[in-house]
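Participant: below are the sequence and a predicted model for it; my questions follow.
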Amino acid sequence: MSARRSQLAKSETPAFATTLNARVLRHDPEHGLSTLFFGDGELRVPLVDAAIDSGVKVTIFARDVSIALSRPMDVSITNRLPGTILAVEPQAIPYVRVVFNLGVTQLDALVTTESVERLGLEPGLRAWAMIKSVAIGKDAVEADLPQLAAGPCYKRRIERRREFGQCLRACAPRPPFHGAVKRDEPLAEIGKLRPPPRRPGNRTLM
């Protein structure tokens, strides 16, 4: 008897992802985690090699985002973000793309058709997006400092601060002093108080 084998066609997993700008809020070396702050809250990720308050870019893949209808409490997933479902877009079976509106950020989640039917996911529904910390690997967090330093807005801020500092120095009143000051005398010597010149005939009463 010969065995007949049939190969099932496998659909490729859609590669949706969300990239957001964040800043390093704090580090937790004891647990090996860092806290990042972005427009709609905080993210706990594996410890990143970036200074506190530095800018980073975070990439979150849709396949790493889960959905809950009520606020998740007794779960191991650390990152839990409330939002509203904007769109439910069927892909190749069994995948469905769910687009979340977190307030400022739009986040993609990839679930199955069965999950959409079981949870009754539809646009306008309030739900929670959950992201495992370990799913956001070190390769998903990139330093954003070079782009920030090279941007025109950053340069304009630096120029304005420099001009403002020059204006303060030019408009600042000079400390009072007695006696003539030479034009080439160092600025540090100008601020020193000098005793008034002694006039002839003045005597000090004891």
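Facilitator: Thanks, I have it.
Participant: rest of the way, CA atoms for contacts and neighbours
Facilitator: Will do.
Participant: contacts for stretch 152-167?
Facilitator: Contacts of stretch 152-167 from elsewhere in the structure, counted by Cα atoms under 8 Å, 6 or more residues apart in numbering, are 148-149.
Participant: here's the one I want to compare it with:
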Amino acid sequence: MTSGFTHVRDELIHQGFVVGFYNSFFTTPDGEEIQRDVVKHPGAVSAVAMEGNDVWLVRQFRAPLRVQTWELPAGKLDVANEDLELTVVRELEEEIGRHPGTVEELITLHHSPGFCDEFQTVFLCGELSEVPTRHDGPEEEHMTVQKFPIEEAVHMALDGTITDAKTIIGLLAAARRFGV
């Protein structure tokens, strides 16, 4: 079913390192032209990286929030034409020093569809083997990497310790998969 809204044009306001800011114009089903603020993002991946009943989380500084947050290992799609599975493998190696033997798509989500087109694909990764970490940037160089029992991580997601949407959704999807 179509919405009846038609995209007319985008006007670039600013192109940042990761995202672009646009005035996007649409025609409504009634023929009125409207403008909406839109942030365009290349997309990202994240991993519920499991070792037995434990899940790996990272705690890193997030500039917009001005605090460190617990999150799933994740990264943006910043290598041209790189397959999503290869991206999540690369991110796990960079952030937690683990290479997954199994990679399975768990869920795809949009964080903030009211203003941003970013999608995030969350993968369930297992059979982890240790590899050298290759941190990318100061946030990763200074982050904490820690394993938690999946039950504890889910509790952190539900009690407000974890506030990152992809992490909450990924943990709950994995918990459902494992009957936690």
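Facilitator: Looks like it came in fine. Computed from a predicted structure; not experimentally measured.
Participant: TM between them?
Facilitator: Remark: TM-score between the superposed chains equals 0.22 [TM-score structural alignment, normalised by the length of structure 2]; 68 aligned residues with a Cα RMSD of 5.4 Å.
Participant: all helices of structure 1, in order?
Facilitator: Applying DSSP state H to structure 1 gives helices spanning 113-119, 145-150, 152-171, 187-190.
Participant: nearest to residue 33 of structure 1, of these?
Facilitator: Among the helices of structure 1, helix 145-150 comes nearest to residue 33 of structure 1, with 20.5 Å by Cα to Cα.
Participant: before we move on, back to that, in a markdown table: the helices of structure 1, plus mean neighbour count and distance to residue 99 of structure 1.
Facilitator: Converted to a markdown table, the helices of structure 1 look like this (neighbours: other Cα atoms under 10 Å; distance: least, Cα to Cα, whole Å):
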| stretch | mean neighbour count | distance to residue 99 of structure 1 |
| --- | --- | --- |
| helix 113-119 | 13 | 13 |
| helix 145-150 | 12 | 28 |
| helix 152-171 | 11 | 31 |
| helix 187-190 | 11 | 63 |
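Participant: so residue 75 of structure 2 is in contact with residue 84, correct?
Facilitator: No. Taking Cα atoms under 8 Å as the definition, residue 75 of structure 2 is not a contact partner of residue 84, at 10.4 Å.
Participant: now do the shared contacts for the two.
Facilitator: Joint contacts of residue 75 of structure 2 and residue 84 (Cα under 8 Å, 6+ apart) are residue 45.
Participant: what's the helix or strand containing residue 92 of structure 2 packed up against?
Facilitator: According to DSSP states H and E, residue 92 of structure 2 maps onto helix 84-96. Packing partners of helix 84-96 of structure 2 (3 or more Cα pairs under 8 Å, 6 or more residues apart in numbering; DSSP states H and E): strand 44-51, strand 54-62, strand 74-76, strand 98-110.
Participant: of all the ones you listed, which lies closest to residue 10 of structure 2?
Facilitator: Closest of the helices and strands packed on helix 84-96 of structure 2 to residue 10 of structure 2 is strand 98-110, at 20.3 Å (criterion: Cα to Cα).
Participant: now the helix or strand following that closest one: buried residues?
Facilitator: Next in sequence after strand 98-110 of structure 2, counting helices and strands by DSSP H and E, comes strand 119-130. Neighbour-count burial for strand 119-130 of structure 2 flags 119-126, 128 (criterion: 16 or more other Cα atoms under 10 Å).
Participant: brilliant, that's me finished.
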